[in-house]
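Undergrad: Just a sequence and a predicted model for now, questions to come.
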Amino acid sequence: MSVYLIARVRIHDKDIYSKYTAISARLVAEHGGEFVARGGPSFCMEGAGFDGRLVIVRFPSAEQARAWYESPEYVAARAIRQPVSEAEFMVVEGAA
């Protein structure tokens, strides 16, 4: 069953963060993931809202999402992202 990785990210240094996005996009594809939303404009319809970057990635399975997140290549990419941002990554099963 497909799963969706939902990331909320507050970026503190866009220049360094752009190095992370260049690497992570390739790794997502290599692990069978597909971007559904990738930091485009958004707005809140109810609740407190979020003013950072929102990303949604569809993976064929939870196992593939976990394999991507735990891969040595993505661990190295995370090391670029983490000092210059604050992030929450969640995975939720799809409806079908």
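TA: The structure has been received and is ready for your questions. All values reported here derive from a predicted model rather than from experimental measurement.
Undergrad: From now on I want contacts and neighbour counts done on CA atoms only, so please keep to that.
TA: Will do.
Undergrad: residue ranges of the helices in the protein, please?
TA: 14-30, 62-70, 72-81 (DSSP state H).
Undergrad: Redo these as a markdown table? Include mean neighbour count.
TA: Shown next, in a markdown table, are the helices of the chain (neighbours: other CA atoms under 10 Å):
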| stretch | mean neighbour count |
| --- | --- |
| helix 14-30 | 15 |
| helix 62-70 | 17 |
| helix 72-81 | 16 |
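Undergrad: Looking at those helices, which is nearest to A96?
TA: helix 62-70 (13.7 Å; CA to CA).
Undergrad: Tell me what angle the closest one forms with helix 14-30.
TA: Computed by axes from the mean of the first three to the mean of the last three CA atoms, to 10 degrees, the angle separating helix 62-70 from helix 14-30 equals 140 degrees.
Undergrad: let's bring in a second one:
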Amino acid sequence: MKGNFKVGLGMLVSFGLGAAAVVELHAQAKPPAYVISQIDVTNADAYAKEYVPLANKALAESGQKRLVSGGKTISLAGDPPAARIVVSVFESMEKAQAAYTSPAYIEARKIGDKYGKLRIFAVEGISQ
């Protein structure tokens, strides 16, 4: 009887651990969000000194991983891109939205808007 109890208890514990693992894996399966920023800078010195440090700090604290920041950009079709392009990735669309609506980023953006025209949008990625 003790043997059956141990086997049954072991199966129950294994089932519980398996269910918890499935829930955890499902939670991680949210698709990433890619944020693309097109920036026409009107005052490069002020933009770099006043806006960039504040924006970088606010977004890094929100989980941003920057993939592209400036660099050489060419047009493959259509209108040429803005002078500066930034591409970032966040764990989810919700985290991207939270980052760009955070009080710290909103304050930084007030400064950024003085020194450039920003167009920022997010695209939901494909779950891997």
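TA: That came through, no problem. Quick caveat: nothing in here was measured; it's all calculated off a predicted structure.
Undergrad: Just send the helices of the first structure back as JSON lines, with distance to E46 of the first structure too.
TA: As requested, those are arranged in JSON lines below (distance: least, CA to CA, whole Å):
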{"stretch": "helix 14-30", "distance to E46 of the first structure": "28"}
{"stretch": "helix 62-70", "distance to E46 of the first structure": "29"}
{"stretch": "helix 72-81", "distance to E46 of the first structure": "29"}
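Undergrad: who touches P60 of the first structure in this structure?
TA: Contacts for P60 of the first structure (CA atoms under 8 Å, 6 or more residues apart in numbering) come out as M1, S2, V3, G32, G33.
Undergrad: Tell me how far the aligned partner of it in the second structure lies from K72 of the second structure.
TA: Matched across to the second structure, P60 of the first structure falls on E91, judged by TM-score structural alignment. Distance of E91 of the second structure to K72 of the second structure, given as CA to CA, to the nearest Å: 26 Å.
Undergrad: Please apply the same query to M11 of the second structure.
TA: 58 Å.
Undergrad: If you count surrounding residues, which of those two has more?
TA: Between M11 of the second structure and K72, counting by other CA atoms under 10 Å, M11 is the more crowded of the two (12 against 8).
Undergrad: what helix or strand does the more buried one sit in?
TA: For M11 of the second structure, the host element (DSSP states H and E) is helix 2-28.
Undergrad: Nothing else from me, thank you.
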